[in-house]
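Trainee: Predicted coordinates and the sequence they were generated for:
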Amino acid sequence: MSTHRPRAVVTGASSGIGAATVRRLCAEGWDVVAVARRADRLAGLAAETGAEPFPADLTSADDVARLAEHCDATGGLTSLVNVAGGALGLDPVATADVEDWRWMYEINVLGTLRVTQALLPLIVASGRGDVVVVTSTAAIGPYEGGGGYTAAKHAERMLATTLRLELIGQPVRVIDVEPGAVATQEFALVRFGGDAERAAKVYEGYQPLEADDVADVIAFALTRPHHVNLDTIVVRPRAQVSNTQTARG
C-alpha cells in the first residue's frame, strides 16, 4: 500500500483520549478508522473529522475479525492506536470485586491483545507500521485501591514491551504512552459507577491533563521519522509527581 497517506485504527474513539486522537490524526492528514461500541457517537465524530466510523466491541472476537477484514479490503493499515480501556472501583485488594477485576483485564489486556493480533499482519505488510498502546502511570506504579487497575495496566504494558522484542527486525514501532491523571468525560464516572460528585473530586485543586494533551503526545510519536521509536512516554500533569502524590492548591 502507499505510504504517502498513513492510515490508523483508533480504538476507544467515542470519547476522551480516543476521540481526541482521531481529531488530531485527521488534522495531521491521516486516514482514520474510528472504532468504539457507540455508533451514534462515532457518527458525530465522523461528521466532524472525516474519520471512518466502525462500531465494534473489542471483547467480541467476531467484531475484531470483521474490523481486520474491513481494513484489509479497503486499503490496508499502517498504524493501530489502542486506547480502549477503563477502571472499575477503588476498593482494597482484601474486599475488591472479582468481577470488576475480570472486566478490567478483559477490556484493558485481552481487548488490546485481540485487536493487535488481528491487525498486526496488515501493519507489518505496510512497511512502516506502528502499534501504540495507551496504558497509564498505573502500569508502572501501585496506589492504594488500585490493585485491579494497576494489575491490568502492568499486564498491558508487558504486552507492548514483549511485542517490541518479538518484532525485532520488522518495520513496526511499538509505542507505550503512559498518562497520569487525565480529566476526561467518562473515566472517573465509570470507575465510580456514575457518581459524578465522587468523580469530580479526583480532579479538584489542580490542573489535570486533558484528552487533547495525550492526543498531542500520541500524534508527536507517530509523526517522527519512522526510524525514531519513542518506546515509552510517561506524561503527567505538573502537579502530579507520582501516583500517590498530587499538589492540590
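Mentor: Perfect, I can see it now.
Trainee: going forward, measure contacts and count neighbours with C-alpha atoms only.
Mentor: Will do.
Trainee: what's the host helix or strand of Glu69 packed up against?
Mentor: Following DSSP states H and E, one finds Glu69 within helix 61-73. Applying 3 or more Cα pairs under 8 Å, 6 or more residues apart in numbering; DSSP states H and E, one finds that helix 61-73 makes contact with helix 111-125.
Trainee: give the contact list for His226.
Mentor: Shown in contact with His226 (Cα atoms under 8 Å, 6 or more residues apart in numbering): 128, 173.
Trainee: Helix, strand or coil: sort out it for me.
Mentor: coil (DSSP: H, G, I helix; E, B strand; the rest coil).
Trainee: how close does it get to Ala19?
Mentor: For His226, the distance to Ala19 equals 24 Å [Cα to Cα, to the nearest Å].
Trainee: So what touches the longest helix along the chain?
Mentor: Counting residues, the longest helix found in the chain (DSSP state H) is helix 147-166. The contact list for helix 147-166, computed with Cα under 8 Å, 6+ apart, reads 86-88, 92-93, 100-101, 104-105, 108-109, 112-113, 133, 135-136, 138-143, 173-176.
Trainee: 6 Å instead, please
Mentor: For helix 147-166, the external contacting residues (Cα atoms under 6 Å, 6 or more residues apart in numbering) are 87, 101, 105, 109, 135, 138-139, 174.
Trainee: what angle sits between it and helix 111-125?
Mentor: 20 degrees (axes from the mean of the first three to the mean of the last three Cα atoms, to 10 degrees).
Trainee: immediately after helix 147-166, which helix or strand?
Mentor: Assigned by DSSP H and E, the successor of helix 147-166 is strand 172-179.
Trainee: got another, please set it beside the one above:
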Amino acid sequence: MAILITGASSGFGAAMAQTFVQAGYLVIGTARRGEKLTDLQVRLGDRFQPIVMDVCDKESVQAALLHIQTLPEKFQTIDCLINNAGLALGLDSADKANFADWETMIHTNIIGLSYLTHQVLPKMVVNKRGYIINIGSIAGNYPYFGGNVYGATKAYVRQFSLNLRADLHGTGVRVSNIEPGLCEGSEFSNVRFKGDDERAAKLYEYANALTAQDIAETALWLYQRPAHMNVNTIEVMPVSQSFAGLQVHKDVPPPPPAPELPVVVETPSVAAAQSEQGFLGKLASLFK
C-alpha cells in the first residue's frame, strides 16, 4: 500500500515524500513539473514513484490514476491521499485583485482537491481503511487583509474535511485537516508574489517561522496514529505568530550601541562660586 502526495515537486510535498520514505513507507508523488519529481526519485530511490499530474485537469488526474495501476503491485493500493497541491495568488484587496487569480485558486484548492478525493475514496471504503489528509491553512479560520478568496478556499477545505468525516462514519476511513500558519521552506510566497523573491524573503526575515519539515513530520505523526484514532483538525503556528491580525513578532538585530559622550567635570572653584552666587542672590532678595 502506498501514500499518494500531490504537489510533491517542492515545499511541503517534497518534504513529506522524503519523510515518509525515510520512515519506510511507499510514496507516489505527483506534480506538474516532471523534472523536479525525477530529481526527487534519484534522491529517494525505488520507494518513491513519480507521476506527472495536474490536479486542475480531470483528464490528467484520470491518466495518473490509470498509471498507478501499471506500477509494481505494492504501489497500486492507495492507503493515504495527502491533498497538498494548492496555492495563493496575490495579496491585494478584493476590489483590486485579479479575477483570473481567484479562478486559479478555486480550481486548484477546491475543485482539484475535491475531484481527486472523489476518485480515490470508493476503493478506500471498499477496503474499510484509508486516510485522507488535507493541507488547509489558518487562513481558513482567521481573515486577514488580502486573504479574500485564498482564505475562502481553505475554509472550504476545513469544512469539506469535517463533512467527509460525517459521510465516512463507520467505514474505517480517517480524515484529517492540517492547518499551518506562517511557514517557510516552500515556494508558497514566491508563487503568491509572482516571482518577487525579495518580497517573499522579507516576509520570513527574523520571524522564526515553521518549516516544511515541521509540516512533513506532523503528517507522518498523524498517519502513524492507531487505526481507531482520528485527529479531525490540527492547527499549527510558529510561536512568533499570534491571532490578532495574524501578527508576527520578529527578532530584529539589536541597535548599535550609542557613542560615548565626554564627561564634563566641574572644578571645585567654579562649583563653589556658583554656590556662593546662589546664596548671595537669595540673601539680597530678602532686602528688596
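Mentor: Yep, that arrived. As the structure is a prediction and not an experimental result, all values here were calculated from the model.
Trainee: Could you identify the most distant pair in the contacts of helix 147-166 of structure 1?
Mentor: Put simply, by Cα to Cα the two of the contacts of helix 147-166 of structure 1 set farthest apart are Trp101 and Val174, 26.1 Å from each other.
Trainee: Pick out whichever of those two has more residues nearby.
Mentor: Comparing Trp101 of structure 1 with Val174 by other Cα atoms under 10 Å, the one with more neighbours is Val174, at 23 against 18.
Trainee: list the contacts for the counterpart of that one in structure 2?
Mentor: Using TM-score structural alignment, the partner of Val174 of structure 1 in structure 2 is Val175. For Val175 of structure 2, the contact set (Cα under 6 Å, 6+ apart) comprises 131-133.
Trainee: mind redoing it with 7 Å?
Mentor: 131-133, 161, 165, 230, 232 (Cα atoms under 7 Å, 6 or more residues apart in numbering).
Trainee: measure it to Ile132 of structure 2 for me?
Mentor: For Val175 of structure 2, the distance to Ile132 of structure 2 - Cα to Cα - is 5 Å.
Trainee: Could you do Gly146 of structure 2 as well?
Mentor: From Gly146 of structure 2 to Ile132 of structure 2 the distance is 29 Å (Cα to Cα).
Trainee: more crowded one of the two?
Mentor: Ile132 (25 against 16).
Trainee: That one reaches Arg174, doesn't it?
Mentor: Yes - Ile132 of structure 2 is within contact range of Arg174, at 6.2 Å (criterion: Cα atoms under 7 Å).
Trainee: Highest neighbour count among the contacts of helix 147-166 of structure 1?
Mentor: Thr135 leads the contacts of helix 147-166 of structure 1 on contacts (other Cα under 10 Å) with 30 neighbours.
Trainee: Go ahead and name everything in contact with stretch 111-119 of structure 2.
Mentor: 55-56, 61, 83.
Trainee: Translate Arg248 of structure 1 into the numbering of structure 2.
Mentor: Matched by TM-score structural alignment, Arg248 of structure 1 corresponds to Lys250 in structure 2.
Trainee: Now that match. Nearest residue, chain neighbours left out?
Mentor: Ala207 (4.6 Å; Cα to Cα, 6 or more residues apart in numbering).
Trainee: Ok, Asp92 of structure 2 next?
Mentor: Gly146 (4.8 Å).
Trainee: again, but for Asn109 of structure 2
Mentor: Gly86 (5.0 Å).
Trainee: residues in contact with the spatially most central residue of structure 1?
Mentor: Centroid-nearest residue in structure 1, with Cα atoms, centre = their mean: Val83, separated by 1.5 Å. Counting by Cα under 7 Å, 6+ apart, Val83 of structure 1 makes contact with 10-12, 18, 133-134.
Trainee: For these, pick the one with the most neighbours.
Mentor: Going by other Cα under 10 Å, Thr11 tops these with 30 neighbours.
Trainee: To which secondary structure element is Ala20 of structure 1 assigned?
Mentor: Going by DSSP H and E, Ala20 of structure 1 is in helix 16-27.
Trainee: mind listing what's buried in that helix?
Mentor: Neighbour-count burial for helix 16-27 of structure 1, counted by 16 or more other Cα atoms under 10 Å, picks out 16-26.
Trainee: show me where the stretch 151-288 of structure 2 has helices.
Mentor: 188-192, 197-204, 212-223, 268-285 (DSSP state H, counting those that start in this stretch).
Trainee: so which of those gets nearest Gln241 of structure 2?
Mentor: Closest among the helices of the stretch 151-288 of structure 2, using Cα to Cα: helix 197-204, at 11.4 Å.
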